[in-house]
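In: Predicted model follows, preceded by the sequence.
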Amino acid sequence: MTGRSTDANKAFTLDTDRVAVFDLDGTLVDSVDGIAVAINRLLRAKKALPLQREEASALLGHGLDAFAKAACESRGVTLTDDELWRFHHDYLSNPLIGTKLYPRVPATLSLLAQKGWRLAVCTNKSEAPAIAILNGLAIFDYFDVICCGDTVEQQKPHPGHLSETLQRGGFRHLPAVMIGDHAVDVAAASASGMASVFAGWGYGHTEPAFRPSAVASSFEDLPGILESLIPARSRSLA
């Protein structure tokens, strides 16, 4: 899905030559509380103990299906197809509940766009909740393309997910950086020959086999880090 509207472009440089690709959960937004509410309703119905926030956070990164299955496995209960559907329906009914932007996200996205970065989202989350969150938190228009887990054949860590994101945005010819909080983001970037920035404020952790190009401790650190990875070429303002 494409994002940025004409109005959102007015103050931005137009001769852009580099791309910043963002993960969603744990990178742009803190959504674990809302996801945990939905899975804990399911677990209580199965007479199982609910997940604590830290437990739920550790299971994120591979999409909602994988999260629900891992949550049930952690409590020693079996997840049926019908229960998985009900979990999805419960969460999708209002994915904005328990979801908030990390500090300085809009201001930093605006700064990156003004500095000539094209912005994209590559997430294993399904499209319906991803779009609802981006719209509901008023950052949808910053992004040229949003490529979600249920619109591609292979999700991160497969490099095909990143390639498809760049293809849909018309960015295959531009240098790009992947920003994410999970090993799947770093692995996808590595397999694509792309630089990566690990989002240290998120849920995940790095793995020895996949080293990020850089680590950021806060969202507002990104402009300087990204500039060091792909320096700007001279450009004129429209």
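Out: Done, it's in. Residues are numbered from 1 along each chain as shown.

In: make it CA atoms for all contacts and neighbour counts henceforth
Out: Fine.

In: Strands of the protein, residue ranges please.
Out: Along the chain, counting by DSSP state E, strands occupy 18-22, 29-30, 100-101, 117-123, 145-148, 176-180, 195-199, 214-216.

In: And the second one, what does it pack against?
Out: Judged by 3 or more Cα pairs under 8 Å, 6 or more residues apart in numbering; DSSP states H and E, the packing partners of strand 29-30 are strand 100-101.

In: can the strands of the chain go into JSON lines with extra columns for distance to Glu207 and mean neighbour count?
Out: As requested, the strands of the chain are exported to JSON lines (distance: least, Cα to Cα, whole Å; neighbours: other Cα atoms under 10 Å):
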{"stretch": "strand 18-22", "distance to Glu207": "19", "mean neighbour count": "24"}
{"stretch": "strand 29-30", "distance to Glu207": "22", "mean neighbour count": "19"}
{"stretch": "strand 100-101", "distance to Glu207": "26", "mean neighbour count": "19"}
{"stretch": "strand 117-123", "distance to Glu207": "19", "mean neighbour count": "27"}
{"stretch": "strand 145-148", "distance to Glu207": "23", "mean neighbour count": "26"}
{"stretch": "strand 176-180", "distance to Glu207": "13", "mean neighbour count": "27"}
{"stretch": "strand 195-199", "distance to Glu207": "11", "mean neighbour count": "26"}
{"stretch": "strand 214-216", "distance to Glu207": "13", "mean neighbour count": "18"}
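
In: Can you say which of those strands is nearest to Ala70?
Out: Smallest distance to Ala70 across the strands of the chain (Cα to Cα): 18.6 Å, for strand 117-123.

In: Next up, a structure to set beside the first:
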Amino acid sequence: MLESFRTVSGLDEETAWKALQHYRKAYADHGADKSEPYDGIIDLLKHLQSAGIPMAVATSKVEDQATRLAQRFGIEGHFINVCGASDSEGRASKADVIAELLLRLQSEGIDISNPAMVGDRSYDVAGAAAHGIPTIFALWGYGEAEEASEAAAVVPSPEALLTLILDYIPRPAAKHDNHPRLKPTNSTGQYAQSNVC
């Protein structure tokens, strides 16, 4: 949102920060309660968890609001961690959020050697790329198709995302190894995902 206030609205730095604070207050007071998960998302999360694929959230939303939404929708149990923006800890960009999430996952013993990001904005793609992480672009989200130009793969629906993941992620070789590896899905180098941010 801060970047949008700067670039789309053309606000100077000080005004953009003030606008962000007003936006966050309005979202916390009213906006969050109007949110609903996209159709198919809850089933997608259930299937991915059943398949043993570790998932976490890396969002530009303020972390406490992201946690609140996950709890409201009853999906917090699908995620190892929910990481969001934090002014007090200096996490503003998506790259910052992903960096913190990777540290958290690593500290919990999660294999982060081959993660993938699922996102719907160019900020997701760029933020993940800053850490060498490929992005699967979700066309059903807020972003426009043009924002997917640097994504490793593009999917039109949660059902298509599930198919992509399950078709191209090898099953673990042993019971104790439940962290599938990221593998190219075809000769163009598109990717399915293992750990999902």
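Out: Sure, I can see it. Just so it is clear, the model here is predicted, and its values are computed rather than measured.

In: Arrange the strands of structure 1 in CSV, one row each, with distance to Thr165 of structure 1 as further columns.
Out: Shown next, in CSV, are the strands of structure 1 (distance: least, Cα to Cα, whole Å):
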stretch, distance to Thr165 of structure 1
strand 18-22, 8
strand 29-30, 19
strand 100-101, 22
strand 117-123, 6
strand 145-148, 5
strand 176-180, 11
strand 195-199, 15
strand 214-216, 21
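
In: Leu237 of structure 1: which of those strands is closest?
Out: strand 117-123 (13.2 Å).

In: what helices or strands is the closest one leaning on?
Out: strand 18-22, strand 145-148, helix 159-169.

In: the longest helix in structure 1 is where?
Out: For structure 1, the helix with the greatest residue count under DSSP state H is helix 32-45.

In: mind listing what's buried in that helix?
Out: Residues 32-40, 42-43 are the ones in helix 32-45 of structure 1 that count as buried (16 or more other Cα atoms under 10 Å).

In: ok, back up a step: of all the strands of structure 1, which one is nearest Ser236 of structure 1?
Out: strand 117-123 (13.7 Å).

In: Mean deviation, that closest one versus structure 2?
Out: Following superposition, strand 117-123 of structure 1 is found to deviate from structure 2 by 0.4 Å on average (mean Cα distance after the TM-score superposition for structure 1).

In: Relative to Val62 of structure 2, how far out is Glu100 of structure 2?
Out: 13 Å (Cα to Cα, to the nearest Å).

In: residue ranges of the helices in structure 1, please?
Out: Going by DSSP H, structure 1 shows helices at 32-45, 53-59, 64-74, 81-92, 105-114, 127-136, 159-169, 183-191, 222-229.

In: Please name whichever of these is nearest to Pro212 of structure 1.
Out: Evaluated over the helices of structure 1, closeness to Pro212 of structure 1 peaks at helix 183-191, with 5.8 Å, by Cα to Cα.

In: Is Met1 of structure 2 in contact with Lys18, as I believe?
Out: No: Met1 of structure 2 lies out of contact with Lys18 (Cα atoms under 8 Å); the separation is 11.5 Å.

In: so what's in contact with those two at the same time?
Out: Common neighbours of Met1 of structure 2 and Lys18, counting by Cα atoms under 8 Å, 6 or more residues apart in numbering, are absent.

In: More neighbours: these two, which one.
Out: Neighbours around Met1 of structure 2 and Lys18, counted as other Cα atoms under 10 Å, are more numerous at Met1. The numbers are 17 against 14.

In: contacting residues around the closest residue to Phe171 of structure 1 other than its chain neighbours?
Out: Residue nearest to Phe171 of structure 1 in three dimensions, not counting chain neighbours: Val19, with 7.4 Å by Cα to Cα, 6 or more residues apart in numbering. Val19 of structure 1 is in contact with 117-120, 171, 174-177, counting by Cα under 8 Å, 6+ apart.

In: hmm, back to that, closest one of the buried residues of helix 32-45 of structure 1 to Ile230 of structure 1?
Out: Checking those one by one against Ile230 of structure 1 (Cα to Cα), the nearest turns out to be Val32, at 31.5 Å.

In: tell me the contacts of that closest one?
Out: 25, 53, 56-57, 98-99.

In: Is there a neighbour count for Val196 of structure 2? I'd like the number.
Out: Neighbours of Val196 of structure 2 using other Cα under 10 Å come to 21.

In: which one of the helices of structure 1 has the most crowded surroundings?
Out: Compared across these, helix 183-191 shows the largest average neighbour count, a mean of 24 (mean count of other Cα atoms under 10 Å).

In: What range does that one cover in structure 2?
Out: Alignment of helix 183-191 of structure 1 against structure 2: residues 122-130, by TM-score structural alignment.

In: Also stretch 29-36 of structure 1?
Out: Going by TM-score structural alignment, stretch 29-36 of structure 1 sits over no part of structure 2.

In: returning to what we had before: quick check, nearest of the buried residues of helix 32-45 of structure 1 to Ala216 of structure 1?
Out: Val32 (20.3 Å).

In: Specify which member of the contacts of Val19 of structure 1 is nearest to Gly149 of structure 1.
Out: Ala120 (14.0 Å).

In: From what I see, that closest one and Asp141 are in contact.
Out: No: assessed by Cα under 8 Å, Ala120 of structure 1 is found out of contact with Asp141, at 10.4 Å.
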